[in-house]
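Asks: sequence plus the predicted model coming up.
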Amino acid sequence: MTKKHPLTLDQAEIGAIAAGTHGNPFAILGPHHGPDGWSLRVFAPEAARVWAIGPAGEVELPRLHAEGFFCAPLSDALAASYRLRLEVGGRMMEREDTYRFPSLLGDLDIHLLVEGRHLRTFEKLGAHLQVVDGIAGVHFAVWAPNAKRASVVGDFNGWDGRRHVMRLRHDAGVWELFIPGLGNGTHYKYELIGPHGNLLPLKADPYGHYAEVPPRTASVVADLDERDWADGAWMKAQAKRNDRHAPISIYEVHLGSWMRVPEDGNRMLTYGELADKLTAYVQDMGFTHVEFLPVHEHPFSGSWGYQPVGLFAPTSRHGTPEDFRLLVERLHQAGIGVIIDWVAGHFPRDAHGLHHFDGTHLYEHEDPRLGLHKDWDTHIYNYGRTEVCNFLYSNALYWMEQYHVDGLRVDAVASMLYLDYSRNHGEWLPNRHGGNENLEAIDFLRQMNEVVYAEHPGAMTIAEESTAWPGVSRPTWTGGLGFGFKWNMGWMHDTLNYFSKDPIHRRFHHDSLTFGLLYAFTENFVLPLSHDEVVHGKGSILGRMPGDDWQRFANLRAYYAFMWTHPGKKLLFMGQEFGQQREWNCEASLDWDSLQNGLHLGAQRLVRDLNRLYRVEPALHQLDHDPAGFQWVDCNDRDNSVLSFLRRGFDGDDFCLVVCNLTPVVRYDYRIGVPLGGRYREVLNTDSHWYGGSDINNGDGVWAEDEPWHDQPLSVAVTLPPLSTLVFKRA
């Protein structure tokens, strides 16, 4: 028969509390009313003595267990209002009793969490500053349905998992605890006992808003209450700025290596410094948006953020969450949109992350044929689990609502869509129909896009999808995936391949430039020259160009102008705008010193002017995704490696004529058909001396002649500089 102490508490229960194995501490600790009145039970292993004190007096609690379990009867008045006084190391201290506070998660919250319909789980799960009964503290909540016990640990309790064991809300599998006295900046983790009684590695908070600077891994309490944003003008115009008819020219940035401070140990810039320097630079260069490589907290810098552990935390490498908000705000004030790369396809196996979170495969599939990403040795999310999908939906909204982010570029979508992605025969499981499509991931992506656009109609989602999957950027109600835009990986591979060829051989690869127009309007495409093209031995974009230095830069300039005049939105990775020579290194700053060289400076000037021209000429952006916005004049002159085409906007008579001469041969009196008469003047010439070219040009312009050509009623005879792209406007 189990021995009981005078207040009828089992010694086994006391032992479980002292050992930290009790899964329901609220049944034992705190004030409890029984047949003999009130009693108070406190577990304080750090204390030599414990008292309950209040307006009604005080009472000392006798120690009932050597590890620090104290218990005493209380009067009704003292039970109604008390604090704890503890003698610790010969000193007296006072604190509130965690176990006198009620559950703070409402029944509706629990119901929505169970159903997977709580779109803002970040408002309930994680760590939140709260005031309960006039007492300030932090409310913690974590989803760990298979854990036998969950505790909050941190500096405040000596990282002792016995001292702040949480309350389990069984229906949702969520553990919660309000700890009075904690505040902003508190370091914490969760200590979990798995379903087999094993103590798991300490876990960072999946919903943590902030984290220690890596390699340290604790979560940090951060206040993300309402702030007085100063970007109202941008937010009102967001839908117009992100629309598919708008000019969208994206500067892709890795925050850690855009610019460093060599005189201060080569350190990275802070968010505040980036708010000044990056904003000014992007505004000067004329890009309409920036896209940040993932800003989520990640343990390994070499992953560039693509193996995130803290999906709700902007990396602390550059400052606090509020500092990141300031960066977004400053960019918006300068008229620049903010896109972040969003990693919803996989997560790393770091012990403090989502891996085997509660001792089971909670976020990932148990079967490695479904749950292990071979390319990156990471886990794949289990999209068939409503709680996991809700975690990700909520995260998408979180960045838009808490940080005013304008869009998400979803990484590695192809790896999500296909069950056999990068897998050999026998290494994957077919879907219920026997196919290789990941039906659960498809449903997830569609639902994610529906949620984002329903809640934030002015936002944008962009898919990095490298296959021929149909309808990626088409509405879900038509069977599409619902993205706003899709990266055009085929265009990128074909055109880079073409421009890497010696001009003497280009006539044999002419189709590489023209093929993309056969499918250019099947999706809302973004033309990307991204970070993936300047790493892993690929060198730089400039490094792909053939010839001597002059020819390489001339090729680069002609390529960029072809890209900016081609249908599709634009994306360029940092450093390529001034023709960085070396391959990107995430541990070093861009080679800003190279701008002392006139050819690098010329490339930068060209990109600045291309962005200006793209913005001010409706014909170059309004119908980026509509075949009415493009017309070949001549795509067949492969022998001379010359291309010519028209770009039109809503006003079809307001057009731009684009001509590319992609050999080093100057071509005089080259005749090109045009639809209307008048004078055609150059509005851009990549061979200008301003850009480092030979300055061969067409002077004040050329007049249309009454000579039909290229199935057009009129024509112009122009001079084509070497390795150049020209843009003409009819005066």
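Replies: Arrived safely.

Asks: going by C-alpha atoms from here, please, whenever you check contacts or count neighbours.
Replies: OK.

Asks: where exactly do the strands run in the stretch 451-600 of the chain?
Replies: 460-463, 485-487, 525-529, 569-573 (DSSP state E, counting those that start in this stretch).

Asks: format those as TSV; extra columns: distance to residue 378 and mean neighbour count.
Replies: What follows is the strands of the stretch 451-600 of the chain, written out as TSV (distance: least, Cα to Cα, whole Å; neighbours: other Cα atoms under 10 Å):
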stretch	distance to residue 378	mean neighbour count
strand 460-463	20	26
strand 485-487	24	25
strand 525-529	26	26
strand 569-573	26	25
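
Asks: one more to weigh against that first structure:
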Amino acid sequence: MQIETQLKNAQCTFPFTHLGLTHTKNAFSITAWIPNATAVKVIDLATEKAIGTLKKQAASDLFSAEFTKGKLPAVYAFEVKNPQGAYRIIDPYQFQDQAFHAVHFVDHLPKNVYQQLGAQLMDLDVGLAKSISATRFAVFAPNASAVSIIGDFNYWDGSCLPMQKTDFGYWVLVVPGVNAGDKYKYQIKDAAGNELPHKADPIGFYADQYPSHASVVFDHEQYQWQDSKWQEQVKGDKYTQAMSIYEVHLGSWKRPSAESDARYLSYRELVDELIPYVTDMGYTHIELLPISEFPFDGSWGYQPVGLFAPTSRFGSPDDFKYFVDQCHQNGIGVIIDWVPAHFPEDGHGLARFDGTHVYEYEDPRKGWHPDWNSCIYDFGKDTVRQFLVANALFWLDKYHIDGLRVDAVASMLYLDYSREDGDWIPNVDGGNHNYEAISLLQWMNKEVYSHYPNAMTIAEESTSFAKVSRPVFEGGLGFGFKWNMGWMHDSLHYISKDPSYRRYHHGEITFSMVYAFDESFVLPISHDEVVHGKGSLLHKMPGDEWQQAANLRCYAAFMYAHPGKKLNFMGNEIGQAAEWNHDSSINWHLLEFEKHSGIQALYRDLNKLYADYPALHELDHDHTGFEWIDHENAEQSTVAMLRQSKAGKQQIYAVSNFTPVPRSTFRLGVKALGEYTVLLNTDDKQYWGSGNSLNAKMLADKTPWQNQTYSIELSLPPLATVFILYKGK
């Protein structure tokens, strides 16, 4: 096929071979493809002097000329005339060296993926201390026959800017005059020359919303961070620090007040609304449901197509940086949900990116997820592994994110996850572990903790896979923390039972302590527990209106007493009655009622108590910080535990009564003689409790009880958890 036909049909694989500038010792030549042009003059941009004119090649749109005299220009432009008028363009095909630079080091370090590929803004030296702005594009499409850049700057015409294919399967081109804010996509033709749906940039930093889903050129160097104080503050051992996480879906936490205004709050509006609320409530961290760009609102972000772009639903990338920055300046850490387990089939996304399975496993028994009807990354392919690890580092680097909660880890670890016999492929040893995914997660964790030692990774892993939160050098996956899904399911199943039946399920509320220190756990009551017909946390509770609220308060305090960091989904803290709906706001109007404002006050006080008393958080992941005082009283459905700080310097007893029966002479075994005082009682009237009388102070006596040498007597309220501090002798 002649070069002109290739260019006209957007089928040119190696445009640098035919276009641009070539030179010998004594001469240089320039060839350009400029449809509809009638005259083309070459201008030296440094001096603004004409070098000469290009001649039209017969009846084609190719123009060329050889220049045997004059100095080779550093950068040249074309002054073009056509029947519609005149314009100036800078020839992108003269920047071959700069274009190829995009792939020189891309495979050396994971960070190079987002520092080299995608749309990278740059300045080009034109001589005489002058420069011009340009954007260097690079995209991986190894099996494509042709790739072009299309955008607002060329009327989305795929014949204008064909890219050059490199030996490693990357396509490159430097385009002068393309600036931050310009929209673009890639027009890709498969190996047979068939045009695919226009693709957004896999490394795109900013994305337009429906219907275009275009990528947007973005400058990451403009935002000036102001969180240096926070970066010093977060140094230290996170296992010994209080961590109470508020899980948030930004689109439905709160909507604008006007009833007719159905839009979302922006990142900057959330700074004014969400941050003061979280600060007032005493949470230490916000965890955001996936923030990476996604096409379908109803996926809540768990079907991402733009892993390197914060969703533009709520504003620009700099707006999101401002949100994170302001969180840090107000002492709040930011964790994001990160989804390396799967991605959707949307035409503008990664699926069959160049007509072949560039990012996903080719065999559907490995590459298709039956639960979510989505593609699974090929965890064994080097380019995919680099892409995912680079993305994890990207959020910590460019957005100062404090932690990554990795979604659906179990689905990555097991080849037979949600698959019937015959629908999955065993590993080389005949087993069901995906060795490729395991090694990827280990690599990701090593890179994160190597480059960002103050960050953390958290696994949502629902099985008993060993050493999820243990270092890679110990044979673990390398995560910092793991969600305790077993505790969540067992305790919710228990608390949903009528109190009269709880005696038969007592083991469900105590069993978690059998394995509580096998991993570094976070106790989650997440969004998954209050959606899809599961009901709100409040409505999981049995009994009448008062008992439901009392059960919730008792359970929430039990959670804060139990070893492990804490996570609660938005709405739990106000006792929201309705199941979560991503299309509407939390029911904030409920706070007009004492029941809900009382529940909110309890969560606020629990966060403060948890943070203020080292006994409740310092040894969350060390068995020396916990002791059962009584876990066998199934008949009365009570449990009592001791939480203590290092070397037992501070001791707090937590007692939970999971029945509506008050225990007026309840005896609790304690370690020492002296004074004991009530720190918090979930039955207090300020929390909409019954206000059942309870001595604020108690003295231990020498009555042995519950395998302890001493004991105290208290009036244990109904459906309540009480925290008691040992004050000393």
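Replies: Thanks, I have the structure now. Keep in mind that what you see is a predicted model, and the values were worked out from it rather than measured.

Asks: mind checking the strands of the stretch 451-600 of structure 1 for the one nearest to residue 99 of structure 1?
Replies: Checking those against residue 99 of structure 1 by Cα to Cα gives strand 460-463 as the closest, at 44.3 Å.

Asks: whereabouts in structure 2 does the closest one align?
Replies: Counting by TM-score structural alignment, strand 460-463 of structure 1 pairs with residues 456-459 of structure 2.

Asks: about what we covered before: would you list the strands of the stretch 451-600 of structure 1 in TSV and tack on distance to residue 418 of structure 1?
Replies: Converted to TSV, the strands of the stretch 451-600 of structure 1 look like this (distance: least, Cα to Cα, whole Å):
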stretch	distance to residue 418 of structure 1
strand 460-463	15
strand 485-487	17
strand 525-529	21
strand 569-573	26
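
Asks: OK, contacts around the residue mapped onto residue 474 of structure 2 from structure 1?
Replies: Matched to structure 1 by TM-score structural alignment, residue 474 of structure 2 sits across from residue 478. Taking Cα atoms under 8 Å, 6 or more residues apart in numbering as the definition of contact, residue 478 of structure 1 has no neighbours.

Asks: for residue 281 of structure 1, see how far away the aligned residue in structure 1 for residue 532 of structure 2 is.
Replies: Residue pairing (TM-score structural alignment): residue 532 of structure 2 is matched to residue 536 of structure 1. Applying Cα to Cα, to the nearest Å, the value for residue 536 of structure 1 to residue 281 of structure 1 is 27 Å.

Asks: what sits against the alignment partner in structure 1 of residue 153 of structure 2?
Replies: The alignment partner of residue 153 of structure 2 in structure 1, by TM-score structural alignment, is residue 156. Residues counted as contacts of residue 156 of structure 1 (Cα under 8 Å, 6+ apart) are residue 186.

Asks: ok, back up a step: report the separation between the match of residue 474 of structure 2 and residue 471 of structure 1.
Replies: Taking Cα to Cα, one finds residue 478 of structure 1 at 8 Å from residue 471 of structure 1.

Asks: what about the strands in the stretch 601-731 of structure 1?
Replies: Using DSSP E, counting those that start in this stretch, the strands found in the stretch 601-731 of structure 1 span residues 630-637, 642-648, 655-661, 667-674, 679-685, 702-703, 714-720, 724-730.

Asks: alignment lookup: residue 596 of structure 2 to structure 1.
Replies: Alignment of residue 596 of structure 2 against structure 1 is given by TM-score structural alignment, with residue 600 as its counterpart.

Asks: over to residue 173 of structure 2?
Replies: Looks like residue 173 of structure 2 aligns to residue 177 there (TM-score structural alignment).

Asks: likewise residue 95 of structure 2?
Replies: Following TM-score structural alignment, the counterpart assigned to residue 95 of structure 2 within structure 1 is residue 101.

Asks: now check structure 2 for the residue matching residue 627 of structure 1.
Replies: For residue 627 of structure 1, the equivalent position in structure 2 is taken to be residue 623, counting by TM-score structural alignment.

Asks: equivalent analysis for residue 428 of structure 1, please.
Replies: Counting by TM-score structural alignment, the partner of residue 428 of structure 1 is residue 424.

Asks: in which helix or strand does the residue lying closest to its match once chain neighbours are set aside reside?
Replies: On the basis of Cα to Cα, 6 or more residues apart in numbering, the spatially nearest residue to residue 424 of structure 2 that is not a chain neighbour turns out to be residue 365, at 4.9 Å. Here residue 365 of structure 2 sits within helix 364-367, counting by DSSP states H and E.

Asks: read off where the next helix or strand after that helix ends up in structure 1.
Replies: Of the helices and strands lying after helix 364-367 of structure 2 in sequence (DSSP H and E), the nearest is strand 368-369. Aligned by TM-score structural alignment, strand 368-369 of structure 2 corresponds to residues 372-373 of structure 1.

Asks: what's next to that stretch, contact-wise?
Replies: Residues contacting stretch 372-373 of structure 1 (Cα under 8 Å, 6+ apart): 346, 365, 378, 379, 380.

Asks: isn't residue 37 of structure 2 right up against residue 61?
Replies: Yes: using Cα atoms under 8 Å, residue 37 of structure 2 is in contact with residue 61, at 7.1 Å.
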